[in-house]
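J.: Let me see the structure of the following:
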Amino acid sequence: MNGKEFTVSEVVDHLGVNGHTWLMFFLMIFAMIFDGYDFMVVNTTNLFVAHTFWPDNPNPGALMGSLTTWGLLGMVLGGAVGGIMSDKIGRKKMLTIAVIFYGLFTLPQAFANDLVFFAAFRLIAGFGVGSCIPIVTTVFSETIPSKQRGVFVTIGMAGMVAGWVLAGVVGNPICNTATPILGGFTNEVTYLNADGSSATMYANWRLCYLIGALPIIYGIVLHFFMHETPHWYANAGRMEEACKALNHLQRSAGQEETHFDPKLLVVPPKPAKTSPNILFSKKFIVPTAAIWTAYFVGQFCVYGMNAWLPTWFKGIGYTPSE
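T.: This is a model prediction of the structure:
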């Protein structure tokens, strides 16, 4: 840039919001929608899955909670690993792998007939679900100009909530359909009610997990349409590729290409390494406790209550559909 040193962030901010920004935004938001659907689908279907797995148990509440737990454990592991791996192999490659991964391992859950089989694949799929979240957040921060970043990130991360809603909107009518949607695959199930009477349903919940395998296709879309971020190229020491990526941004913004000299591209120094112990130091212990408490309560409300409330509502007289 006229013989001056420059950073990737300076170029991104200078170009502003452009076609590339919108492309990456919509690719990321759909990744989060699929991610949210894949997680919340178990809370939408767990009552019906429980009746299929334990038809002789009139109060499968505790067992229903276990259906959700395995996915959460996978998310914890995936969230810890996803960001680290994207630093090593790239945002595009890791996000594509994660999306295909959780779609691929959601598919077998549609064929489950017992907890062990379901839990194993739920745990594995959760690893991919958890991996997506830090990668998408990172891509947002590296793609969107700093002035608009807060708005774009907020709306983009709301895509996961949209996925939760979609899981309920899609799952409720499917699970409560009074006829088998996919013939013998969605088999008839006779189960006991709390009052000792028996009832029948069809295991149409299996279709919800077939739908949850759609990210396999979306992963292919990411492979062909997503671009690696110039930030990652620069941080990986691949300066020439970073400059080519910046040229692509210029074309997307309708600007004439500039010669970016790889030798003048400056990468901000990485912050000094420290250990997690600093979070519990005298300086940070209060904000650490406050943030962890708030996050715990939020996660309990979103995930924990969704796993248990269906049984409670049914116990006081509501039907599964209600």
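
J.: from here on, contacts and neighbour counts on C-alpha atoms
T.: Fine.

J.: Tell me the spacing between M201 and F224.
T.: M201 is 42 Å from F224, where distance means CA to CA, to the nearest Å.

J.: And these two? Which one has more around it.
T.: Neighbour totals were compared for M201 and F224, and M201 leads with 20 against 9 (other CA atoms under 10 Å).

J.: so that one sits right up against V189, yeah?
T.: Yes. With contact defined as CA atoms under 8 Å, M201 reaches V189; the gap is 5.3 Å.

J.: how about this one, so we can line them up?
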Amino acid sequence: MTNKVIDIKAFIDGNRMAPYQWLTLSLCFMVSLLDGIDAATMGFLAPSLMKEWDISRVAFGSVLSAALFGFAVGALAVGPLADRVGRRKVLLISVLTFGVFNVSCAFAETSTQLFVLRLLTGIGLGAAMPTAATLLSEYAPTRIRAFLVTVMFAGFALGSGLSGFLASFLVPNYGWRGVLLVGGAIPVLITPLLFWLLPESARLLAVQGYPSAQIAKVLNRVCGSKFSADMTFVNLEPALAKVKIPLQLLFQKGYGLGSTMLWVSCFMGLLIIYLITGWLPTLITDAGYSVQEAASIAAMFQVGSTVGALTVGLLMDRFDSHRVVSLAYVLGGVCIFLLGTIIMKSAWLTVQVGIAGFFIGGGQTGLNALAPAFYPTQSRATGVSWMNGIGRGGAIAGSLIGGLLLSLGWHFGAVFAALALPAAVAAVAVLMNRRAAHSIMQETDADAANAVTQTSLVTTR
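T.: Got it, this is the predicted structure:
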């Protein structure tokens, strides 16, 4: 097997998942879970904090939004770094960052201090998820990649739910500071485990020209293979020109249109999700339901989103992934529109909320599986992170627009009818990204065909 050329992607695609690849999925799922716990914590602590510090909802609203702004900053800033210094290093730093600053939040004495610390926590949160998704996608075979990425993102929803149980147990016994201490200590303590077990992307190492011995060592560990230092490892993808500004990588060789469409889709999807999750309980309460009933009905959106994410991931691996995600947005828009026409005291309300979450949440999570597949290794972390960073603008807009529409006197039906429009825009943008992806693929296939005629590719263990 000496003097052989190994196409890493073809090797991974041509073999079954090795135990260490499943471990990598588990580690990325753990990061997603911890991210979800820390991201949702403040919402559950709000009543205790406002009472203890005697501050208004408006004043505390800035604290709740701090992590969203931090998330956007983290995603936009760290993606290019992960493409340069490695996914593993950035992911470790990100987890440690949101853990340390979440612990620091427990010692805040004013809302201003808490705002700053939650902003810094959000930077770590925003950097961790896109980086984990990028790393996982580079060790996942194409045939099941979408499902594995959606499984990872399901950890975020699970973590958000666990955060509520954590708060319900700790607040009565240890106060809100105890929740932040525990929620931050867990990722800090997990970081050494990630340092020990988390691999670097072999595909990134090959693109960056690392020695064959180092790449062979990583592949032998993760994929259970028997490669040696006298082999040559390649990653047959479009070669992008070196640039001074990493963002320029997202606009080379036809990637500009596809990148813009991913941004539009993510922005619109998160606008819908955050408007619904942020204001649906209020709208339901205004319709005459109790606070407990409103919380239970609104929670069905998250339940539906989790089930929808896994379902969409499975379908993406079996059918045209872009069309699956686009259809999910379309059906989600229809469900949201119909949700606005339901009589609020109807027994169908709970079911309809769950179905809307199924399609909108499923489409949004599916988008996170589309993005890693769209970009080459050289710019993948930048592409995925910037999509999530721009998307956070939609999350912030959704929270603000919901409050604005309600203050203008919009009723339940009108608000949800209006949300059908961004769902349609997201669906169209996904299909336009598909066109860009197919155009790039044709060029890539031509380049790969030329490379195959010059090298002997090994794709078996």
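
J.: residue contacts, M261 of the second structure?
T.: Going by CA atoms under 8 Å, 6 or more residues apart in numbering, M261 of the second structure touches 429-430, 432-433.

J.: Quick check: the residue positioned nearest the centre of the first structure vs G19 of the first structure, distance?
T.: The centroid of the first structure falls nearest to D35 when counting by CA atoms, centre = their mean (3.1 Å). To G19 of the first structure, D35 of the first structure is 24 Å away according to CA to CA.

J.: G159 of the first structure too?
T.: Distance, G159 of the first structure to G19 of the first structure, by CA to CA: 20 Å.

J.: again with T293 of the first structure
T.: T293 of the first structure is 40 Å from G19 of the first structure, where distance means CA to CA.

J.: And the two? Which one has more around it.
T.: Applying other CA under 10 Å to T293 of the first structure and G19 shows that G19 carries more neighbours, namely 15 against 12.

J.: ok, and the closest non-adjacent residue to the equivalent of I97 of the first structure over in the second structure?
T.: With TM-score structural alignment defining the correspondence, I97 of the first structure maps onto I93 in the second structure. Distance criterion CA to CA, 6 or more residues apart in numbering; nearest residue to I93 of the second structure, sequence neighbours excluded, is G124 at 7.8 Å.

J.: what's around the one you found, how many residues?
T.: By other CA under 10 Å, the residues close to G124 of the second structure number 32.

J.: Quick one: residues contacting it.
T.: By CA under 8 Å, 6+ apart, the contact set of G124 of the second structure is 70-71, 74, 93-98.

J.: Now secondary structure and neighbour count too, for those, in CSV please.
T.: CSV is the format used below for those (DSSP: H, G, I helix; E, B strand; the rest coil; neighbours: other CA atoms under 10 Å):
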residue, secondary structure, neighbour count
G70, helix, 25
F71, helix, 28
G74, helix, 27
I93, helix, 15
S94, helix, 27
V95, helix, 27
L96, helix, 25
T97, helix, 23
F98, helix, 32
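
J.: just the residues you listed now: which is nearest G86 of the second structure?
T.: Closest to G86 of the second structure out of the contacts of G124 of the second structure is I93 (11.3 Å), distances taken as CA to CA.

J.: Could you report the distance from that closest one to G43 of the second structure?
T.: Taken as CA to CA, the span from I93 of the second structure to G43 of the second structure is 25 Å.

J.: Can you give me the distance of H322 of the second structure to A309 of the second structure?
T.: Separation of H322 of the second structure from A309 of the second structure (CA to CA) stands at 14 Å.

J.: more crowded one of the two?
T.: Using other CA under 10 Å as the criterion, H322 of the second structure and A309 rank with A309 on top: 29 against 23.

J.: Could you say which helix or strand holds V189 of the first structure?
T.: Assigned by DSSP states H and E, V189 of the first structure falls within strand 188-192.

J.: which of the residues in whatever helix or strand comes next after that strand are buried?
T.: Per DSSP H and E, the first helix or strand lying C-terminal to strand 188-192 of the first structure is strand 198-202. Residues 201-202 are the ones in strand 198-202 of the first structure that count as buried (16 or more other CA atoms under 10 Å).

J.: With that, I have no additional questions.
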